[in-house]
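Trainee: sequence plus predicted model, see below.
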Amino acid sequence: MTIHARIAELGLTLPTAAAPVASYVPLVVVGNMVHLSGQLPFIDGQLVTGRLGESIATEQGGDAARACGLMILAQLDAAGLLDRVDRVVKLGAFVSSTPDFTDQPKVANGASDLMVAVFGEAGKHARSAVGVPALPLGAAVEVDAIFALRD
């Protein structure tokens, strides 16, 4: 089964890959590794903004992280690399949160669980989940990624 077929089987639709908002590229391929720039959460075409522990609940943060994961997959698809993914190596989740919010790992699970649902065992990955005071455009979450590719 192709990754596209698995995404359809899960009832998911990939968004249109977002254009960079500054001086960078969406992804860089080095050897058999692809490094993806941080992706922001768009749900129904709207950027999810706010801070966890203030205006966004943990569950909503998880949904935002999942939306970041879908955008990561959309970037891979736009580059023609989605069906070449051999392994999800690492995700980095940045969560805009108040100083007393400590559930960043629960928020990051939105993206992590998506990768496992799409790629199975190959979707299990290393991860960082970090609280930050602010993200670009007021986003609630940003997720970057590293994938290993098949030849």
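Mentor: Good, I have the coordinates. Residues are numbered from 1 along each chain as shown.

Trainee: could you use CA atoms for every contact and neighbour count after this?
Mentor: Will do.

Trainee: quick one, longest helix in the chain?
Mentor: Ranked by residue count and defined by DSSP state H, the top helix of the chain is helix 58-78.

Trainee: hmm, who's touching that one?
Mentor: The contact list for helix 58-78, computed with Cα atoms under 8 Å, 6 or more residues apart in numbering, reads 14-18, 26-27, 36, 39-43, 48, 52, 82-83, 93, 103, 106-115, 140-145.

Trainee: so how far is it off the chain centroid?
Mentor: 4 Å (Cα atoms, centre = their mean, to the nearest Å).

Trainee: likewise for stretch 103-112?
Mentor: Offset of stretch 103-112 from its chain centre (Cα atoms, centre = their mean): 10 Å.

Trainee: from Leu12, how far off is Ala5?
Mentor: 10 Å (Cα to Cα, to the nearest Å).

Trainee: should've said Gly45
Mentor: Distance of Gly45 to Leu12, computed by Cα to Cα: 15 Å.

Trainee: tell me which of the contacts of helix 58-78 fall in strands.
Mentor: Leu27, Leu36, Gln39, Phe42, Ile43, Ala93, Val141, Glu142, Val143, Asp144, Ala145 (DSSP state E).

Trainee: please indicate which of those residues are buried?
Mentor: By neighbour count, with 16 or more other Cα atoms under 10 Å, these hold Leu27, Leu36, Gln39, Phe42, Ala93, Val141, Glu142, Val143, Asp144, Ala145 as buried.

Trainee: for comparison:
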Amino acid sequence: MSKTEARLTALGVTLPSPAAPVANYVPFVIAGPLLVISGQLPFGADGKLDPAHAGKIGGAAVSIEAGKEAACLAAINVLAQAKAAVGDLDKIRRCVRLGGFINAASGFSALPAIMNGASDFIVEVLGEAGRHARSTVGVAELPLEACVEVEAMFEIAP
């Protein structure tokens, strides 16, 4: 078992099967030393979106805590795609960037707090190599009415 997977196990996290693309794109691209992961939704281990993670954050539909949890689940799905791409998560040298899209109610501006659910998880799993640049954007809608979508870029070993 890789060091990274041992860390996931210690955290009680089992990576799910990576989600298949739902349109004309691929789930990841490797370009030189970079692994780019397409946006991942907060699907649970059953491959479904929990109703608590559907709708707008900052309104009546999704609480801030549920939004953070959804961002963490999306980051787990990012790592599932990374494992599918490179086989061994220890090939990740560092997380270069995370991008977060938050399905936000009008006037909701606590976007960074929601995205911390993903950022904190990546740092917890990868340690210093998990510290990353980040963009967080509020959006009007996301696929399947998900409250969060997370994309990533990693530097990987050859």
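Mentor: Okay, I see it. In this text the structure is predicted, and so the values were computed from the model without any measurement.

Trainee: which part of structure 2 matches the longest helix of structure 1?
Mentor: Aligned by TM-score structural alignment, helix 58-78 of structure 1 corresponds to residues 64-84 of structure 2.

Trainee: buried residues, the matching stretch. List them.
Mentor: Residues of stretch 64-84 of structure 2 classed as buried by neighbour count (16+ other Cα under 10 Å): 66-83.

Trainee: that stretch vs structure 1, average distance?
Mentor: After superposition onto structure 1, stretch 64-84 of structure 2 sits on average 0.5 Å from its aligned residues (mean Cα distance after the TM-score superposition for structure 1).

Trainee: ok, and the closest non-adjacent residue to the residue sitting furthest away from the middle of structure 1?
Mentor: Within structure 1, the residue lying farthest from the chain centre (Cα atoms, centre = their mean) is Asp100, at 23.9 Å. Excluding the flanking residues, the one nearest Asp100 of structure 1 by Cα to Cα, 6 or more residues apart in numbering is Gly53, at 7.4 Å.

Trainee: burial measure for that neighbour, as a count.
Mentor: Counted with other Cα atoms under 10 Å, the neighbours of Gly53 of structure 1 add up to 17.

Trainee: now do the same contact list for it.
Mentor: Ser97, Thr98, Asp100, Phe101.

Trainee: and the gap between the residue nearest the centre of structure 2 and Gly59 of structure 2?
Mentor: Central residue of structure 2 (Cα atoms, centre = their mean): Ala75, 2.3 Å from the mean position. Per Cα to Cα, Ala75 of structure 2 is found 23 Å from Gly59 of structure 2.

Trainee: repeat that for Ser106 of structure 2.
Mentor: Distance from Ser106 of structure 2 to Gly59 of structure 2, by Cα to Cα: 8 Å.

Trainee: next one: Met153 of structure 2
Mentor: Distance, Met153 of structure 2 to Gly59 of structure 2, using Cα to Cα: 30 Å.

Trainee: ditto for Leu142 of structure 2
Mentor: As judged by Cα to Cα, Leu142 of structure 2 and Gly59 of structure 2 stand 15 Å apart.

Trainee: who has more neighbours, these two?
Mentor: When Leu142 of structure 2 and Gly59 are compared for neighbours, Leu142 comes out ahead with 18 against 14, by other Cα under 10 Å.

Trainee: what lines up with that one in structure 1?
Mentor: Match for Leu142 of structure 2 (TM-score structural alignment): Leu135.

Trainee: checking the closest residue to its match other than its chain neighbours next. Helix, strand or coil?
Mentor: Nearest residue to Leu135 of structure 1, sequence neighbours excluded (Cα to Cα, 6+ apart): Ser96, at 6.2 Å. The local conformation at Ser96 of structure 1, judged by DSSP: H, G, I helix; E, B strand; the rest coil, is strand.
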